[in-house]
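Participant: The amino acid sequence is not available; the structure is as follows:
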């Protein structure tokens, strides 16, 4: 018996809701496997491989695999088509700068003279080094030669920028005098401090602070990574205990750093972006460098970043999903767990995630299920992503929007065969 034509089979599975071209791919795969009846299953698998919504029940607020900071954007807006003044000066009617909109707000939030936005923090550091230290030395503590996600290492980033790495101090102890000695014996363009946002060194340790480094001479660049804008957390009214010890961009600049770099999609709670804040002349040099063309973000990123920055200026933490989730009282989460009526309510511990605040736990609550039900929960539509500890499935409600509680309950009941 001859198999059906690819096009006929694709038309039969049109109710899956994919564009016809993708249904054709599914139909071809099913026919090639000798099982045309599996075309719908192939189409469903293809649909689930596309970018789409998921419920984060892991308790990791900034889950890198789930997109880090969630954005409060409304999909499927059926309103009128809108353009934007991305590179248009509304006053003069001439071409403007795409960096001016969010940059003004970020400079205001951090107390900087100027700010610049690129597409991620690695790009921010690379641009700073290329623009300000090419063919010259950059002094870095041996204890801060970190590797970030995806295998990118500070020495390799520095090499690609054209700057020359000058290691100072030791892995566990580096003093201001180590940087000063490097400046006296070498051509040092910058002193680079890298915040250990994804690891901790404890015990017999010492590091030079920004205020001491600022007295040595060359500009101090502090890569904060995690992106806490202000240690006082005025948008919350008080600093949470789990943020103890995390440096803020505003305070780091006030201490004497010429520039700070950080991510937009970590503790800032915005879209993926890299942010450079600090002295206007140094920011201008970065903006004028040819790499800026390659690193510049698109309008969607800048628009989302502007919305987040405006929320900070309004001190409206509820408008930023990361902070809205982070500040929910544990008792409120526990009450939601009881109301779900599935599994066993339990106190849990959440994490900031995305390489931020390593080892720092955030009190939380959720439900526990005996056994490993992670795969069954992922198979639900929309998928519910949980974590498994010693054959116990943990659904942490700190990272679940209350509007999704009913979905979580339905997913659990299906996973348990109820």
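Facilitator: Happy to help now that I have it. These figures come from a predicted structure and were not determined experimentally.
Participant: C-alpha only now, for contacts and for neighbours.
Facilitator: Noted.
Participant: how close does residue 40 get to residue 97?
Facilitator: 48 Å (Cα to Cα, to the nearest Å).
Participant: Identify the residues contacting residue 53.
Facilitator: Contacts for residue 53 (Cα atoms under 8 Å, 6 or more residues apart in numbering) come out as 382-383.
Participant: Please report the distance of it from residue 71.
Facilitator: For residue 53 relative to residue 71 (Cα to Cα), the value is 12 Å.
Participant: before we move on, what about residue 101?
Facilitator: Counting by Cα to Cα, the gap from residue 101 to residue 71 is 19 Å.
Participant: likewise residue 127?
Facilitator: Counting by Cα to Cα - residue 127 and residue 71 are separated by 26 Å.
Participant: could you pull out the helices for the stretch 101-250 of the chain?
Facilitator: 121-133, 154-161, 176-185, 210-213, 249-254 (DSSP state H, counting those that start in this stretch).
Participant: one more structure, for comparison:
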């Protein structure tokens, strides 16, 4: 069937409004909400119709599909656009999926502080005003080994504040190989320009030497800046100046070194067999005057920009006008304080900070979770089949891993690799176990779209014609919801086709 004819099979808004099912929904929900959900579903269906081959669905099939999906689409709209999703991508710190999931202690701290008043800037002992960052300073000083610390609302803000306070109107020397964009149009040259500092580029994209920095330095130089490259690395004919060597040069020239660690960490992943990211304490041990890190990446806490370093460099930041504009709100502060307390005991941190647990989890545990998911999906299918009137024997799982299940769904456990994410360790791959999904009659892209639009939404990754659900980033308590979502997606996409 030609594409225009396939599109004509999709029902119009007018024809749908005449149906009793739609009138019933209009009696329960605002008209604008129902119409908005209908339009969004129809837009999705038009895209699917254009991609279909062969005769495509009939008008009755499209109508049935919309009527079954519309109630969930309406309630999803009522719940708002920002919602919890199941991350089955295998990317632990997924920047598009909210970065680090918070520890339970941090969530409880947020609820406690948000549910009433708090001593945010009040000294309960003396009955006088206090500083909000007093709630996290002691823990940060202990974990980083710094002389002084400061916290703002994200790492980009931390970098911006340091440049504005320490280098406005003066030169900042950066290697061309570190003039990066790390996502969301955050580009180091633009941040430098906005802060009022002058960018001085040295070296080349692939090679920069210590002599390049030395030749560029002069009386107007305020900082030597070292930038973590985030989510890529350069190999081959390359060379860069290590932080410790840059510090030696800085001491010779009387110029402080600033290092943007990006993700950063306070847990020693290297000691756990995962190299590539120094702790903040290790980074400061190399001698830079000031470092900045994110709170919601490898630290596993809320969004925050942590600044640590020498007292003479960090203290002026606290009284800079930008500090108030960029300050941490009380909810993030409560979550950060609770997260930092967990790090007082490393064993407790690895057990309670989700990011640490997911990165460090053994492949065997991940594989066992994959098997549990398949078993749950099979049970859900059998339950659905019985409710539809089928014999349980028709859906009883047989031995083997890749046979078609009820409705044509195929599942198998497959070895793959997860990523720490967050631009933290771009070269590190962590062995993992995925549940590979495919369907005998449904394109994998359609299965993926149905899972993303489900309740709860599920985000996986497509590889070699299968949809992979990486179990490293799926929690045990999410398995029931994930299994139900898989069964619902497989059934929805075959409605009218079996």
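Facilitator: Cool, the structure landed. Just so it is clear, the model here is predicted, and its values are computed rather than measured.
Participant: tm score of chain vs chain?
Facilitator: The TM-score (TM-score structural alignment, normalised by the length of structure 1) is 0.87; 397 aligned residues with a Cα RMSD of 2.9 Å.
Participant: Residue 274 of structure 1 is nearest to which of the helices of the stretch 101-250 of structure 1?
Facilitator: Evaluated over these, closeness to residue 274 of structure 1 peaks at helix 121-133, with 3.9 Å, by Cα to Cα.
Participant: Mind reading off the mean deviation between that closest one and structure 2?
Facilitator: Here helix 121-133 of structure 1, set against structure 2 after superposition, deviates by a mean of 0.4 Å using mean Cα distance after the TM-score superposition for structure 1.
Participant: Return the set of buried residues in that helix.
Facilitator: Buried residues in helix 121-133 of structure 1, counted by 16 or more other Cα atoms under 10 Å: 121-133.
Participant: So residue 305 of structure 1 sits against residue 104, correct?
Facilitator: No - in this structure residue 305 of structure 1 lies outside contact range of residue 104 using Cα atoms under 8 Å: 11.6 Å.
Participant: more neighbours, those two?
Facilitator: residue 305 (27 against 17; other Cα atoms under 10 Å).
Participant: I'd like to know how far the more buried one sits from residue 106 of structure 1.
Facilitator: For residue 305 of structure 1 relative to residue 106 of structure 1 (Cα to Cα), the value is 9 Å.
Participant: now swap in residue 92 of structure 1 and tell me
Facilitator: Going from residue 92 of structure 1 to residue 106 of structure 1 by Cα to Cα gives 24 Å.
Participant: the more surrounded of the two?
Facilitator: residue 106 (27 against 8).
Participant: Distance of the counterpart of that one in structure 2 relative to residue 47 of structure 2?
Facilitator: With TM-score structural alignment as the criterion, residue 106 of structure 1 lines up with residue 140 in structure 2. Distance of residue 140 of structure 2 to residue 47 of structure 2, computed by Cα to Cα: 51 Å.
Participant: okay, how far is it across stretch 427-446 of structure 2, tip to tip?
Facilitator: Using Cα to Cα, one end of stretch 427-446 of structure 2 lies 31 Å from the other.
Participant: Give the next helix or strand downstream of the helix ranked longest in structure 2.
Facilitator: Longest helix in structure 2, counting residues (DSSP state H): helix 363-387. Next along the chain after helix 363-387 of structure 2, taking DSSP states H and E as the criterion, comes strand 409-421.
Participant: Could you list the buried residues of that next one?
Facilitator: Buried residues in strand 409-421 of structure 2 (16+ other Cα under 10 Å): 409-414, 417-421.
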